[in-house]
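>>> Pasting a predicted model and its sequence here:
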Amino acid sequence: WLSYDEATDKVFCEICCSASKMHVPLPNTSRDKDSYVAFIQHGFVNWKALERLNSHEESNLHSAASHALAAVEAGVNIVAACSQGKQKQMQEARRALLTVLSSLQYLACQGHAICGHVDEEANLNQLLTLCADDIPELKSWLNCTTYKWISHDIINEMLSIMAYNVLHTLMKEIHEAVFYAIIVDKTTDISVREQVSFCFRIVKEDLVVEEISFWLLHNRFYLSTDKCRGQCYDGAANVAGHRCGLQALVQEEEPRAVFVHCLAHTLNLVVQDVAQSIGMCRTFLSLIGDLITLVKASPKCLVWFEKFQQEEDKV
């Protein structure tokens, strides 16, 4: 494929020059631009760097030009051939990206850590390396030096998209329900940041009650209060107050949204009062706590307790 120009004492690539004269679309990366300038536009003259000849022969530019000329000799439409090659490249990249997404989804659903102390030890990278043995497209994708789409920012963005998709699916189910009730409570996480938990209670078409819980910081549901038939909170004044509490504000919008004081919270308050007032009850509850600690600390006792629970369930 080498063509020597005696007048300029330079070497050109005959295949690439022919493809360029035919206005064939050729790769346009930085490395391809160097080959284009050296072997098509100005000619190659650096005789001390003959390894550039092998480098050009293995380049995408030379390969694309060779395929284009072969297509012309075979009577194939060059544009169609390039389009087919591009479509194949897109399909391979799409399959590799879907594998990255499915691997990330698996780790997230199983509750496994995604990152490690170093990227090479991360569960995601190890899982992708394992999958690459059976998926050639993924292996070439991971060997890319310019992009892999597995950086920390990209992974966080993928997780956010998955979380939003789950939230959207659940909210669609709530929107399709005829009526719903809400249970709201708030707590603080390990970073002492307040979070609000929403639990929606809906009735399916087969009259089966289903509860859907969300832990939220900043989200909007766009739910109509016309379908709200119940609301349940603890005894705090900001939610249970009969004048300015949340339940009163909701009932102003929808009077049929009946407020119920959380029974679990009421039971907890009763147990606290009983334990403080009656010493025998306090001692009994302490004994129960010690028994639970003992069972959890002993593998044999834990196995025995699980068998006992299974027998109770059968009864």
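Done, it's in.

>>> CA only for contacts and neighbour counts going forward, please
Noted.

>>> which secondary structure elements does the helix of greatest length in the chain contact?
Counting residues, the longest helix in the chain under DSSP state H turns out to be helix 78-110. For helix 78-110, the helices and strands in contact under the criterion 3 or more C-alpha pairs under 8 Å, 6 or more residues apart in numbering; DSSP states H and E are helix 60-73, helix 123-132, helix 136-142, helix 152-176.

>>> Next, format those as a markdown table and append mean neighbour count.
Compiled in a markdown table, these are given as follows (neighbours: other C-alpha atoms under 10 Å):
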| stretch | mean neighbour count |
| --- | --- |
| helix 60-73 | 18 |
| helix 123-132 | 17 |
| helix 136-142 | 18 |
| helix 152-176 | 14 |
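
>>> this is the comparison structure:
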Amino acid sequence: AAFCLYCYLFKSNFKIGQGCSDVFTEVGFTNWKKKDKIRQHVGGVGSVHNQSRQYCVDLMNQKQHIQTVLIKQSDQARIDYRICLTASLDCVRFLLKQGLPFRGNDESDTSNNKGNYVELLQFLADHDEKVKAVVLENAPGNLKLIAPTIQKDLVNACATETIKKIIKDMDGAFFSLLVDESRDISVKEQMAVVFRYVDKRGYVIERFVGIQHVSDTTSNSLKEAIDTLFSREELSISMLRGQGYDGASNMKGEFNGLKTQILRENPYAYYIHCFAHQLQLALVAVAKGNADVATFFTSCNSLVNIVGASCRRRDMLRDQLQKNITEALENDDLPTGRGLNQETSLKRAGDTRWNSHY
């Protein structure tokens, strides 16, 4: 008996009666006196046999194999994702470098200003066709990379890479630790951390490494936050050779202050009271001890309150200052140069504001 392999493999794609029979697939052809039946089975271009044969050829063709097609689609999706991610990171790096906010008040599709991040991404798309094809409305719904959580993840990734670069530049050298605590606008206690070290070229470098949220400003909380930072960045406290803080009791306390707790672990981490803080405290004490100087600062604060409460009075003071600067420049009484003689605003003298009493 004779069978047809093509029809046997793909007979399920056709219905009985559409030129499809079970003679060459199940029963077998045995009527050799009517060989013309074989030619009739093959039929014309669109016959069941020829369609089945084409299915078989496609199946044996590796270029049309489902795995090959999926790999091609996966490669293209990977390329598109890389372009989208690169464009997003370019926007993030620019905003971080310039110190600009990311989000806007209204980031909906109908908004005229969707925030710096989305608007900058749109700007890149408008000037690069490759970027335009894979971002914002042309990106998959779950891969736009514009959600607030995604923006925060990208910022944290940039911060992590920046700190790694700083740690690599330190190259295992001795370093000092500068710490100060303050509250942010949301009234959360935060600890700012700075590393000070000497690089390979012999230059003294100070690098801001981040702001650590602390539950309170007790010495134990600050010490725990520092230990967490050192552990995360794989730094050893034995390489610490200096620590600089302000004069608060929780920082320089002799019994349980932050500097004392660190000295217990590393006696070579010498404590230095911040010189700028010392100078400011000394100037404030002198100013309060002299009646004329104290009266001067009191008058300055009153002047700031009066002028600052009115936009009209601010404009009058600004115009008068501009006239005085112009006259002084014409008479060569003021030096000229880049960054000099800029317009400034009034600031109230404070006990902890550097240069306010200098």
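Structure received. Predicted, not measured: the structure shown is a model, and the values here were computed from it.

>>> now the helices and strands packed on helix 78-110 of structure 1 as a markdown table including distance to E252 of structure 1?
A markdown table is the format used below for these (distance: least, C-alpha to C-alpha, whole Å):
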| stretch | distance to E252 of structure 1 |
| --- | --- |
| helix 60-73 | 69 |
| helix 123-132 | 50 |
| helix 136-142 | 57 |
| helix 152-176 | 21 |
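
>>> quick one, the longest helix of structure 1 and helix 152-176 angle?
Per axes from the mean of the first three to the mean of the last three C-alpha atoms, to 10 degrees, the angle that helix 78-110 of structure 1 makes with helix 152-176 is 70 degrees.

>>> How about helix 78-110 of structure 1, which residues are buried there?
78, 82, 92-93, 96-97, 99-101, 103-104 (16 or more other C-alpha atoms under 10 Å).

>>> What is the equivalent residue in structure 1 for V198 of structure 2?
Using TM-score structural alignment, the equivalent of V198 of structure 2 in structure 1 is V203.

>>> Look up the closest residue to that match, ignoring the ones flanking it.
Among residues not flanking V203 of structure 1 along the chain, V209 sits closest, at 4.5 Å (C-alpha to C-alpha, 6 or more residues apart in numbering).

>>> close enough to count as contact, that neighbour and Y180?
No - between V209 of structure 1 and Y180 there is no contact under C-alpha atoms under 8 Å: 10.1 Å.

>>> Now do the shared contacts for the two.
Jointly contacting V209 of structure 1 and Y180 under the rule C-alpha atoms under 8 Å, 6 or more residues apart in numbering are 201-203.

>>> quick one: which of the residues you listed sit in strands?
Per DSSP state E, strands hold the following members of these: 201-203.

>>> Pick the one among the residues you listed closest to A236 of structure 1.
A236 of structure 1 has its nearest neighbour among those in R201, at 21.2 Å by C-alpha to C-alpha.

>>> Which element, helix or strand, includes K186 of structure 1?
For K186 of structure 1, the host element (DSSP states H and E) is strand 180-188.

>>> In structure 2, what range does that strand match?
Under TM-score structural alignment, strand 180-188 of structure 1 corresponds to residues 175-183 of structure 2.

>>> Provide a list of residues in contact with the residue nearest to V203 of structure 1.
201-203.

>>> what do you get for I174 of structure 1?
I174 of structure 1 sits next to 180, 200, 202 when contact means C-alpha under 8 Å, 6+ apart.

>>> now those residues as a markdown table including distance to E194 of structure 1 and neighbour count?
Converted to a markdown table, the contacts of I174 of structure 1 look like this (distance: C-alpha to C-alpha, whole Å; neighbours: other C-alpha atoms under 10 Å):
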| residue | distance to E194 of structure 1 | neighbour count |
| --- | --- | --- |
| Y180 | 25 | 22 |
| F200 | 20 | 20 |
| I202 | 26 | 24 |
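
>>> Of the residues you listed, which is the nearest to A113 of structure 1?
The closest of the contacts of I174 of structure 1, once distances to A113 of structure 1 are taken by C-alpha to C-alpha, is F200, at 29.1 Å.

>>> Contacts only, for that closest one.
Shown in contact with F200 of structure 1 (C-alpha under 8 Å, 6+ apart): 174, 180-183, 211-213.

>>> if we go to 6 Å?
181-182, 211-212 (C-alpha atoms under 6 Å, 6 or more residues apart in numbering).

>>> Please apply the same query to G241 of structure 1.
Counting by C-alpha under 6 Å, 6+ apart, G241 of structure 1 has no contacts.

>>> how about it, what's its partner in structure 2?
By TM-score structural alignment, G241 of structure 1 lines up with G253 in structure 2.

>>> so which of the contacts of F200 of structure 1 comes closest to Y4 of structure 1?
Closest approach to Y4 of structure 1 among the contacts of F200 of structure 1 (C-alpha to C-alpha): I212, at 75.0 Å.
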